[in-house]
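Participant: Requesting a structural model of the entry that follows:
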Amino acid sequence: MLAVIAGAEGWEDIEEYGLIDKDRTSLILNFSNYLYIVKTELKFVLYTKMKSYEWSWATVHVNNVVKDVIDFLGGSKLIVEDKSIIEMSIDYLVSKLTDYFQKQGKLYSTTSRTCNKYGEPQFYKSKDQRVYVLIYIYNFLQDFYDTRDEYDKDVWNINKITPKHNGREGNLDFTELKGHWLFKPVRSYIKYQLAIHTGSTAYNKLRYLRIFGKFLLERHPKIIASNLDRELILDYINYVKNSLNLYFCRN
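Facilitator: Purely as a prediction, here's the structure:
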């Protein structure tokens, strides 16, 4: 698949892949100056996301966030050797991307409102959207090159495990539980859930278990499974109530 997609230098012939209509072929992404491996990887990400309708042509071309990241990776001369994007660390790439757009005066962030543990409002700045797109592309390629069985990974792609899954959820992420005794039993439980329920149901169950894991790490870091008792569960219920209060404070 990578070799097939790498062919054209510009995607004026992109209709061949069924991604856009003929009357929109004037919208072209030019890859002619990109190194071969980087060019191929970026085309593959675009092709896959657009073929599955997760991204539209407007998302890629009209929304400059995605296009800017593609141009940065392929045309900024950051990658001087013909090697994979993921051969560099994501922290290094994020740092370079931030510097690159900051120098152009195009680095933007948004301010969001949340609450502290006392219910008092506080504000924080989120990163430029290009950073999130870069991380997404990086993780996508990392997952593609990882040939291990999906169940052996710390992050499971629902679409690979349940091909008929049509929800918005794409990943089952266990990384927050790694190193905790919950890690293995939760993975086994979610694997069973995927066999009898939809991917969306399994995703939600994992989300609740991750909240429980976060609670244990914050309030009972040394507790083991055999010591779970009624008092701890009551403490967890109060913890969830406080979390809901923070949610309503933000909204």
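Participant: can we go C-alpha only for contacts and neighbour counts from here?
Facilitator: Noted.
Participant: tally of neighbours for R187?
Facilitator: Applying other Cα atoms under 10 Å, we find 20 other residues in the vicinity of R187.
Participant: What segments of the chain are helices?
Facilitator: 2-5, 36-51, 57, 64-75, 90-103, 129-145, 158-161, 183-196, 199-219, 230-250 (DSSP state H).
Participant: Format these as a markdown table; extra columns: distance to T25.
Facilitator: Output for the helices of the chain, formatted as a markdown table (distance: least, Cα to Cα, whole Å):
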| stretch | distance to T25 |
| --- | --- |
| helix 2-5 | 17 |
| helix 36-51 | 15 |
| helix 57 | 10 |
| helix 64-75 | 16 |
| helix 90-103 | 28 |
| helix 129-145 | 24 |
| helix 158-161 | 30 |
| helix 183-196 | 41 |
| helix 199-219 | 36 |
| helix 230-250 | 43 |
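Participant: Out of those, the one nearest T110 is which?
Facilitator: T110 lies closest, by Cα to Cα, to one member of the helices of the chain: helix 129-145, at 9.2 Å.
Participant: Check what contacts that closest one and list those residues.
Facilitator: The contact list for helix 129-145, computed with Cα atoms under 8 Å, 6 or more residues apart in numbering, reads 41, 45, 65-66, 68-69, 85-86, 90, 94, 97-98, 108-109.
Participant: how does it look with 7 Å?
Facilitator: The contact list for helix 129-145 (Cα atoms under 7 Å, 6 or more residues apart in numbering) reads 65-66, 69, 86, 94.
Participant: The structure of the following sequence is requested for comparison with the preceding one:
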Amino acid sequence: MIQSALEIKPLPHHLEQINEPLLGYWANDVWNVQECPFLDKHYDWNRKLIFDKVQNLGLKNELKYYFYKGLQETRISITYAFMHYSPCLKVFTEFISRYYANLDSIIDIPKEKFLTEYRTFLVENGKSVEIIHRKKSSPWISPTVQPSLYIRLFLQVYEFYYHLYDEREETDKDCWDVRKLKINYNNTISRYSLDFSKVPQPYRQLFKKYIKTRLVFQQSISFSTAVCYLNRLSFFFTFLKDKHPEWKELNQLSRMDIEEYIEYLRHSTIKKGKYLINPDHNYVNRFLIDLKTFISYIQKFEWEEAPTKSVISLLSIEDIPKKKRAKADEIKYIPDEVWEQLVYHINQLSSDHIPIILLMEATGFRISDVLSLKIDCLVNQEDGWWIIGDQRKVSYKNHKVPISEEIANVVLAQQELTKKRSTSDTNPKKYLFPILKGKRMGNPISQDSIKLNLNKLANRCNIKDKDGEIYWFKNHAFRHRYGVNLINNGMNILHVQKLMAHASPEMTLVYAKFMIKHYVMNGKRLEIMVQ
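Facilitator: Just a heads-up that it's a prediction; the model follows:
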């Protein structure tokens, strides 16, 4: 987040909120881990968090409250606070006492100036400013360069207080937290923010108005769609800012501008894995469709910032490359030989993840819908066991699919485990697969963690496809496996469409074509009923 020119200051009620809990142990300038009120087990090591170098009481209490609140909400673990943050806090307070001794609040620090000086200080004292992050258990993931923990501590404390003290309406800010917008969003994804600072001025307010109208007022787009719009249209606005730095709105946008943008877009580079490549047709298609949608919308409602020329004369359908549709032999599904290997090694996965994997394969639910299942999702009827859950993508409430007794027993065991472990505070929405501590407490397990741990297992256990290559899992491949299996078992296509809650028969037909091709290649006959 880029620091706003708006002056943010702590108000009396903020200071009261900070100072009120800082009593007893928390009032001390030295916190010994062995005496910490939040200590949940015995630690053989003895570490301390030391605040005594900070002379200004206001700033000192801000640092204390940050750690107190993090420990209380389990956003920061005991180990991380006292083992990892302890040396970083020591260096940070030394720097503060030397160069910013008169500060009343951490947000009084000129952020970019501070970072420049702090990086210099760290280098002079033999401390790192950046680290190369490699995941040893995930060698297929490219290493990334990240700020060191010394830098991250300052950034985290700064952002914590900037957001605490900034009491503007969420949509007036340049960085929105979807959790504060009072809209429905997919909380199985760990991303919560929309950072508009990447949209250059003077187009930022216009674009914020567009997203606010569609996401918050009309709720005609999802949060994930808003994220895509932000990423794609910020690219267009940056191009326009460079080409016409004097413009204040889009009134003068011409066909020539659009043609130059399309050329610029086609010759840009995008990161794919470890490589930079030119965008394909699907990539260009999405960027141009989003741009056309945006211009059409602001012209339809006669916004004063809209281009004078109609969207039809600016961007025609011929400009947009046709999106490449998924072919039958291109769908990423989990074949039997891979599923058998996964089942063989499944006990090496976390016990929290195993029932999720089994339910994805058994229900065909999207990963977000499996993770969002409630404790009471299991129903026993005369005709057997059923799973009931919402399908977010198609806004289908209480979708029901049959499951085997074996899978029902897995769900019953998970129900008992979740009820035993959770409380109304740690699992207020009664999820079947909740996170019970940390930053995501009260939310479902994140879908990224499922994919990551599946691929760790594939790499560790040599789970391979028919060509002898390591099989890299995608969560949606379980849904494709379910659809292919239904077709393979001779189910009517319309019934498959209903069971999978497909909004249209298009994807269902892809499964059918896949099985037809598979059987033809293997010299077999498959009859698929379409009526």
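Participant: What would you report as the TM-score here?
Facilitator: After superposition, the two chains reach a TM-score of 0.71 (TM-score structural alignment, normalised by the length of structure 1), with 233 aligned residues with a Cα RMSD of 3.6 Å.
Participant: Identify whichever of the helices of structure 1 lies nearest to T175 of structure 1.
Facilitator: T175 of structure 1 sits nearest to helix 183-196 of all the helices of structure 1, at 8.5 Å, using Cα to Cα.
Participant: In contact with T162 of structure 1, which residues?
Facilitator: By Cα under 7 Å, 6+ apart, T162 of structure 1 lies in contact with G199.
Participant: Please apply the same query to L97 of structure 1.
Facilitator: By Cα under 7 Å, 6+ apart, the contact set of L97 of structure 1 is empty.
Participant: Looking at the helices of structure 1, which is nearest to I20 of structure 1?
Facilitator: helix 57 (6.7 Å).
Participant: what number of residues lie near whichever residue in structure 1 pairs up with I106 of structure 2?
Facilitator: Counting by TM-score structural alignment, I106 of structure 2 corresponds to I85 in structure 1. By other Cα under 10 Å, the residues close to I85 of structure 1 number 21.
Participant: now the spatially most central residue of structure 1: how far from D146 of structure 1?
Facilitator: Centroid-nearest residue in structure 1, with Cα atoms, centre = their mean: Y136, separated by 4.5 Å. According to Cα to Cα, to the nearest Å, Y136 of structure 1 and D146 of structure 1 sit 15 Å apart.
Participant: Ok, D23 of structure 1 next?
Facilitator: According to Cα to Cα, D23 of structure 1 stands 38 Å off from D146 of structure 1.
Participant: Could you check how far C249 of structure 1 is from R113 of structure 1?
Facilitator: 9 Å.
Participant: more neighbours, the two?
Facilitator: In terms of neighbours (other Cα under 10 Å), C249 is the more surrounded of C249 of structure 1 and R113; the figures are 15 against 12.
Participant: Now the more buried one. Nearest residue, chain neighbours left out?
Facilitator: C115 (6.3 Å; Cα to Cα, 6 or more residues apart in numbering).
Participant: The one you found touches F123, doesn't it?
Facilitator: No - if you go by Cα atoms under 7 Å, C115 of structure 1 and F123 don't touch, sitting 8.0 Å apart.
Participant: Same drill for those two, tell me which one is more crowded.
Facilitator: Between C115 of structure 1 and F123, counting by other Cα under 10 Å, C115 is the more crowded of the two (16 against 11).
Participant: residue in structure 2 matching the residue nearest to C249 of structure 1?
Facilitator: Checking TM-score structural alignment: C115 of structure 1 goes with nothing.
Participant: that older thread, wait, isn't the match of I106 of structure 2 in contact with T40?
Facilitator: No - using Cα under 7 Å, I85 of structure 1 is not in contact with T40; the gap is 10.5 Å.
Participant: circling back to that earlier point, between C115 and F123 of structure 1, which contacts overlap?
Facilitator: The overlap between the contact sets of C115 of structure 1 and F123 (Cα under 7 Å, 6+ apart) is empty.
Participant: what's the burial count for the residue mapped onto F72 of structure 1 from structure 2?
Facilitator: By TM-score structural alignment, F72 of structure 1 lines up with V91 in structure 2. Neighbour count of V91 of structure 2, defined by other Cα under 10 Å: 17.
Participant: Roughly how far does V91 of structure 2 sit from R119 of structure 2?
Facilitator: V91 of structure 2 sits 12 Å away from R119 of structure 2, going by Cα to Cα.
Participant: And for T74 of structure 2?
Facilitator: Noted for T74 of structure 2: a distance of 29 Å to R119 of structure 2, by Cα to Cα.
Participant: ranges for the strands of structure 2?
Facilitator: Applying DSSP state E to structure 2 gives strands spanning 30-32, 48-50, 130-133, 144-147, 175-177, 193-195, 270-272, 275-277, 378-381, 384-391, 396-403.
Participant: any chance of these in a markdown table, with distance to R286 of structure 2 too?
Facilitator: Listed next are the strands of structure 2 as a markdown table, based on distance: least, Cα to Cα, whole Å:
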| stretch | distance to R286 of structure 2 |
| --- | --- |
| strand 30-32 | 53 |
| strand 48-50 | 50 |
| strand 130-133 | 31 |
| strand 144-147 | 27 |
| strand 175-177 | 24 |
| strand 193-195 | 19 |
| strand 270-272 | 14 |
| strand 275-277 | 17 |
| strand 378-381 | 39 |
| strand 384-391 | 24 |
| strand 396-403 | 26 |
